[in-house]
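Q: coords please:
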Amino acid sequence: MALRYLAFPCNQFGQNEPLDNLAIRDFYQMQFGVSFKVFGKVMVNGPDAHPLFSYLKCHTRGISQNRAVKWNFTKFLINSQGQLVARYAPRTKPETLKQVIETQLPTESR
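A: Purely as a prediction, here's the structure:
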């Protein structure tokens, strides 16, 4: 199994994602050249939070040991067995996660 990136846009943070799902995906592809899966917009906090984010928040803590997602680009690392490994702050640069990600990849993928 290879490494997969999944993006879940959310408009709960400063209304930074006002576009519809198709426009968001097109914008990401044109502006940033992303080739990974961009899902439809979800709620990540509050009573209407998507079940995935309810689970992720329940099993990790973020900034100031709070469970809520505080801003876009919060990152969650899930291993190939679907287990939550870690949560990273929005300002964490993806390239700084290389070593921890590599420890989670099957040996044949490294």
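Q: use CA for all of it now, contacts and neighbours both
A: OK.
Q: elements contacting the helix or strand encompassing Val100?
A: Using DSSP states H and E, Val100 maps to helix 98-104. Other helices and strands packing on helix 98-104, by 3 or more C-alpha pairs under 8 Å, 6 or more residues apart in numbering; DSSP states H and E, are absent; none qualifies.
Q: buried stuff in it?
A: Across helix 98-104, burial judged by 16 or more other C-alpha atoms under 10 Å covers 101, 104.
Q: Pro90 belongs to a strand?
A: No: going by DSSP: H, G, I helix; E, B strand; the rest coil, the assignment for Pro90 is coil, not a strand.
Q: Isn't it up against Lys75?
A: Yes: with contact defined as C-alpha atoms under 8 Å, Pro90 reaches Lys75; the gap is 6.7 Å.
Q: Would you do the same for the sequence below? I want to compare the two.
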Amino acid sequence: MASATTFYDFKPLDKTGAEVPLEDYKGKVVLVVNTASKCGFTPQFAGLEKLWKTVRETHPDDFVILGFPCNQFGGQDPGSNEEIQEFCQINYGVTFPVLGKVDVNGDNASPVFEWLKAEKPGLLGMKRVKWNFEKFLVGKDGAVKGRWASTTKPESLESVILAELAKQ
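A: Presented below is the predicted three-dimensional model:
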């Protein structure tokens, strides 16, 4: 989507294949994470859920986490969308939205991830997602405010998210 200028220009698919207009999150701070259910970083689902609940205690309508399952790294999310949802809920009590499975790199990469990577390249200007559980923070204005590697624990982003929420 070459004409996209903000996060809100995209409509990724949910677990059922229905479009999710990101415009619905306009004015909110959004943490986007490419997830996987069979990865060494999979326990980060617990940290993401904790972060989701903690921030929403004080900002119930202003923050959202969007999980995007991806099977591109070591085949670590091979299940169907339904199986992934079930896994997240049963094993980690996930209540934040987990959308449909996407590619984050390559010819079939989700347009939203192509845009996120272009807006906030990684280390040394790298424009690809390196592994599962990379995180992108989108501000209330729809612009990318930060990007963190898989090794960054979700809980460590709380102060950055709260600072972004405090901006007018």
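Q: Give me the range in the second structure that the helix holding Val100 of the first structure lines up against.
A: Matched against the second structure by TM-score structural alignment, helix 98-104 of the first structure falls on residues 158-164.
Q: Residues in contact with the matching stretch: which ones?
A: Stretch 158-164 of the second structure has contacts (C-alpha atoms under 8 Å, 6 or more residues apart in numbering) with 29, 51, 55, 137, 139-140.
Q: quick one: which of the residues you listed is nearest Gly74 of the second structure?
A: Checking the contacts of stretch 158-164 of the second structure against Gly74 of the second structure with C-alpha to C-alpha, the nearest one is Leu137 at 24.8 Å.
Q: Superpose on the second structure and give me the mean offset of the helix holding Val100 of the first structure.
A: Comparison of helix 98-104 of the first structure with the second structure after fitting gives an average deviation of 0.9 Å (mean C-alpha distance after the TM-score superposition for the first structure).
Q: Buried by neighbour count: which residues of the top helix by length along the first structure qualify?
A: Ranked by number of residues, the top helix in the first structure under DSSP state H is helix 21-32. In terms of neighbour count (16+ other C-alpha under 10 Å), helix 21-32 of the first structure has its buried residues at 24-25.
Q: what's next to that helix, contact-wise?
A: Contacts for helix 21-32 of the first structure (C-alpha under 8 Å, 6+ apart): 9, 17, 34-35, 38-41.
Q: try it again with 7 Å
A: Applying C-alpha atoms under 7 Å, 6 or more residues apart in numbering, the external contacts of helix 21-32 of the first structure come out as 34-35, 38, 40-41.
Q: Just tell me the aligned range of it in the second structure.
A: Under TM-score structural alignment, the match for helix 21-32 of the first structure is residues 81-92.
Q: how much does the matching stretch stray from the first structure?
A: Per aligned residue, stretch 81-92 of the second structure averages 0.4 Å (mean C-alpha distance after the TM-score superposition for the first structure).
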